[in-house]
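Novice: coords please:
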Amino acid sequence: MRRNKQEPSIKIISHRGASGHRPEHTLGSYELGARVGGDFIEIDLVATKDGRLVARHEPEIGGTTDVADHPEFADRRTTRVIDGEEHTGWFTEDFTLDELKTLRTTERIPDIRPDNTSHDGEYEIPTLEEIIALAKRLTAELGRPIGIYPETKHPEYHVSIGLDLEPPLIATLREHGLTGPEPEVPVFLQSFEADSLKKLAETELPLVFLMGTEEHWQRYLTPEGLAEVATFAHAIGPNKNSIIGRDDNGDLTEPTTLVDDAHEAGLLVHPYTFRSENHFLPAGLRSGDDAGAYGGFAAEYELFFQAGVDGVFSDHSRHAFLAREIYMQEG
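Specialist: Next up is the predicted model:
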């Protein structure tokens, strides 16, 4: 199922927006990601106390907002167990949307992305509705589809606290004309939890099963496991190391058969996450010792494009776009 390289079908999924250049999950990050070449705005959704869906990588927001600087919220700092892991901080489910809107976002990894800190305090936490409106506006302005790619974040945890993510997600998508086989803008729905995807099946939208590299994911990475995934999803979002791994020295190894096996099962393949800084690149593609400097990112994209992936989650949408342009031209 190897594609004709002249066909521009490799999708660029702006991971939390252009998060290599702006604080993640902000309207500024989302807009920049689209303007520099991204095809989809990738969104992690969590719930507020009053059941609204907002974009944060995790329910805990101490590391991505200025909530610690708000004395009125000091008493809401607490500890929660999410998916078996203990987290201490401030959690979206303890705030109403109006309260969250008084906060401002900050860069999550300032040591690696110090330039992004110049935008600390610039953006609010966005709602799903605001992001949909942005995608529609950008689609009109740019003259090409800008889709959305929402993830239900820790859905089982949200069920346990009485804030199920799927009903408000479905209702919001339907209200804005984004359900059914031909939504107003393209939509993929993603989750690490199969039960969440099954709840979203009524939208008639393509569903993406995210998969990690830990032991409990291994059964899904086999032809038999992928056949099972194909009964409830249309695509997989594997950790990119499942496609091309790294050896003990941090260098890339030979590709696995995962892409071909997934295609054989009828599944698209959108691996995560491509980042251009030395800190994240394979050892052989780094350019010096500065963790935040850019290395040979284009070579990494090319190897995955050659492996046949259908899309890439990228923190640097412009870099992914340029790498795709080069790859298509060379074909």
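
Novice: CA atoms for contacts and neighbours, from now on please.
Specialist: Noted.

Novice: what ranges do the strands span in the stretch 1-150 of the chain?
Specialist: For the stretch 1-150 of the chain, the strands defined by DSSP state E, counting those that start in this stretch cover 11-14, 40-47, 53-55, 78-82, 85-89, 147-152.

Novice: now do the contacts for the closest residue to Phe95 other than its chain neighbours.
Specialist: Once flanking residues are discounted, Phe95 sits nearest to Lys49: 5.2 Å by CA to CA, 6 or more residues apart in numbering. Counting by CA atoms under 8 Å, 6 or more residues apart in numbering, Lys49 touches 92-97, 163.

Novice: out of those residues, which end up buried?
Specialist: 92-95, 97, 163 (16 or more other CA atoms under 10 Å).

Novice: let me know the closest of those to Phe280.
Specialist: Distances from Phe280 to the buried ones among the contacts of Lys49, taken as CA to CA, are shortest for Thr92 (28.7 Å).

Novice: thinking the closest one is in contact with Glu60, fair?
Specialist: Yes: applying CA atoms under 8 Å, one finds Thr92 in contact with Glu60, separated by 6.5 Å.

Novice: would a markdown table of the buried ones among the contacts of Lys49 with distance to Glu325 be doable?
Specialist: Putting the buried ones among the contacts of Lys49 into a markdown table (distance: CA to CA, whole Å) gives the following:
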| residue | distance to Glu325 |
| --- | --- |
| Thr92 | 39 |
| Glu93 | 42 |
| Asp94 | 45 |
| Phe95 | 44 |
| Leu97 | 41 |
| Leu163 | 42 |
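
Novice: now, which of these lie within helices?
Specialist: Leu97 (DSSP state H).

Novice: one more, for comparison:
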Amino acid sequence: MRRMLMAAMLLLVPVAALGQESPVPRFDPKTPPIVIGHRGASGYRPEHTLASYELAIAQGADFIEPDLVLTKDNVFVARHENDITGTTDVAAHPEFAVRKAVKTIDGERHEGWFTEDFTLAELKTLRAKERLPQLRPDNAKYDGKFEVPTLAEVIALAKRATEEMGRTIGIYPETKHPSYFASIGLPMEKKLAAQLKAAGWSKPGDPVFIQSFEVNNLKALRKLTGLRLIQLMAPEGGPADNAAPSYAEMATPAGLKQIAAYAYGIGPGLDMIKKGDAPPSTLVQDAHAAGLRVHPWTFRAENYFLIPSFHTKVQQVTPGFVVMPKPSDHGRLQDEIVLYLQLGLDGFFTDFPDIGVAARKAAAAQ
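Specialist: This next block holds a predicted model:
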């Protein structure tokens, strides 16, 4: 996701006019792809904290992404999951020891502490911590410094930054486990649409995208708001609401045509576009042919996440002595992003917005 908010509008061109398979240019600097700060600048600060979002904005992100879950008193907060065991210091709070529980969420067993068992006031006594400390030890230095933010706080930050920076900063919320929350009496759709409308956002041109891995959640939102909707897809599995057999089937031309009836675009995992060093799939072209935008997730700098050919190389220090790269070492993320941008992306999620902005500039110069 550059008009005022830099939203990349696709120019659909007949295939025959281009003389190639793709109905859109591989990269068009006149409609540059949007850079989405994945959970903020989560490569540099603990994810889903105001500090992470603020840094993402400072680094040039066009949108910041809050994953949304609900509290016991029905308030949206930004956490990767409703299970907050790994992203907060809740385990260090003896007063909440009795809240530890075992739950089945979207078919998976979880043991820990969950947002729906805490009021907002209680959550505000907790502090965020780094979710991937082994890969991001520098982020762990910020453990204990930041609160769990509410959606209202994220909206206020985006609006304040828009005024101060002279460019539009949008938000890209994801509804996490909407079917599960509905099953415990905390449906998300009406509440989210109403809160965004109260913020002045309800039309397709407003600086908001709403994303979900579920289907019926998005279809319900389609009836409640004019905001742009993004169908998330993963390389494996299928929607938790069982609205489709699998994400693989949704990614076929027929499946994409069905998605286009209710969504503005898709958010596929990177492997669905190009797995490792293998040739790319036709997903981007197929999505464009169906009239859908493509915003894949997630570009990360660590070797652990990069395509092998972009890993940090073995360093020869002296004859007979080499330094082997570690999974946490940063490889050539900018080059990887440029490679994908040349396939025609309309936007992308990254934990490193500064590198994402640099890659977009590099792709435009080619």
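
Novice: now the TM-score, please.
Specialist: Overlay of the two chains. TM-score (TM-score structural alignment, normalised by the length of structure 1): 0.96; 323 aligned residues with a CA RMSD of 1.1 Å.

Novice: re earlier: aligned counterpart of the residue nearest to Phe95 of structure 1 in structure 2, please.
Specialist: The alignment partner of Lys49 of structure 1 in structure 2, by TM-score structural alignment, is Lys72.

Novice: quick one: its match from Arg99 of structure 2, how far?
Specialist: 12 Å (CA to CA, to the nearest Å).

Novice: which neighbours do those two share?
Specialist: If you check Lys72 of structure 2 and Arg99 against CA under 8 Å, 6+ apart, the residues they both contact are Asp117.

Novice: thinking again about what came up before, pull the most distant pair out of the contacts of Lys49 of structure 1.
Specialist: Greatest spatial distance in those: Leu97 and Leu163, 13.7 Å, computed using CA to CA.

Novice: what do we get in structure 2 for Ser9 of structure 1?
Specialist: In structure 2, Ser9 of structure 1 lands on Pro32 (TM-score structural alignment).

Novice: burial measure for its match, as a count.
Specialist: For Pro32 of structure 2, the neighbour count with other CA atoms under 10 Å is 25.

Novice: test my guess that it contacts Arg360.
Specialist: Yes: counting by CA under 8 Å, Arg360 is a contact partner of Pro32 of structure 2 at 7.4 Å.

Novice: how about the helices of structure 1, start to end?
Specialist: 27-35, 97-100, 128-142, 155-160, 166-175, 194-200, 223-229, 258-264, 297-307, 317-330.

Novice: most neighbours per residue, which of these?
Specialist: Highest mean neighbour count of these: helix 27-35, a mean of 23 (counted as mean count of other CA atoms under 10 Å).

Novice: that one corresponds to what range in structure 2?
Specialist: The aligned range for helix 27-35 of structure 1 is 50-58, by TM-score structural alignment.

Novice: list the contacts of that stretch.
Specialist: Contacts for stretch 50-58 of structure 2 (CA under 8 Å, 6+ apart): 37, 39-42, 44-46, 63-64, 146, 149, 154, 157, 161, 169, 352-354.

Novice: one step back: closest one of the buried ones among the contacts of Lys49 of structure 1 to Met328 of structure 1?
Specialist: Distance to Met328 of structure 1, by CA to CA, is smallest for Thr92 among the buried ones among the contacts of Lys49 of structure 1, at 42.4 Å.

Novice: what lines up with Glu130 of structure 1 in structure 2?
Specialist: Match for Glu130 of structure 1 (TM-score structural alignment): Glu153.

Novice: swap in Arg108 of structure 1?
Specialist: Mapped onto structure 2 by TM-score structural alignment, Arg108 of structure 1 lines up with Arg131.

Novice: any idea how far Thr104 of structure 2 is from that match?
Specialist: For Arg131 of structure 2, the distance to Thr104 of structure 2 equals 21 Å [CA to CA].

Novice: settle it for me: which of those two has more neighbours?
Specialist: Arg131 (20 against 10).

Novice: how about the strands in the stretch 201-350 of structure 2?
Specialist: For the stretch 201-350 of structure 2, the strands defined by DSSP E, counting those that start in this stretch cover 209-212, 228-233, 265-268, 293-294, 315-318, 321-323, 347-350.

Novice: who are the packing partners of the second one?
Specialist: In terms of contact count using 3 or more CA pairs under 8 Å, 6 or more residues apart in numbering; DSSP states H and E, strand 228-233 of structure 2 is assigned the packing partners strand 209-212, helix 216-222, strand 265-268.

Novice: ok, now with 7 Å
Specialist: In this structure, strand 228-233 of structure 2 makes packing contacts with strand 209-212, strand 265-268, judged by 3 or more CA pairs under 7 Å, 6 or more residues apart in numbering; DSSP states H and E.
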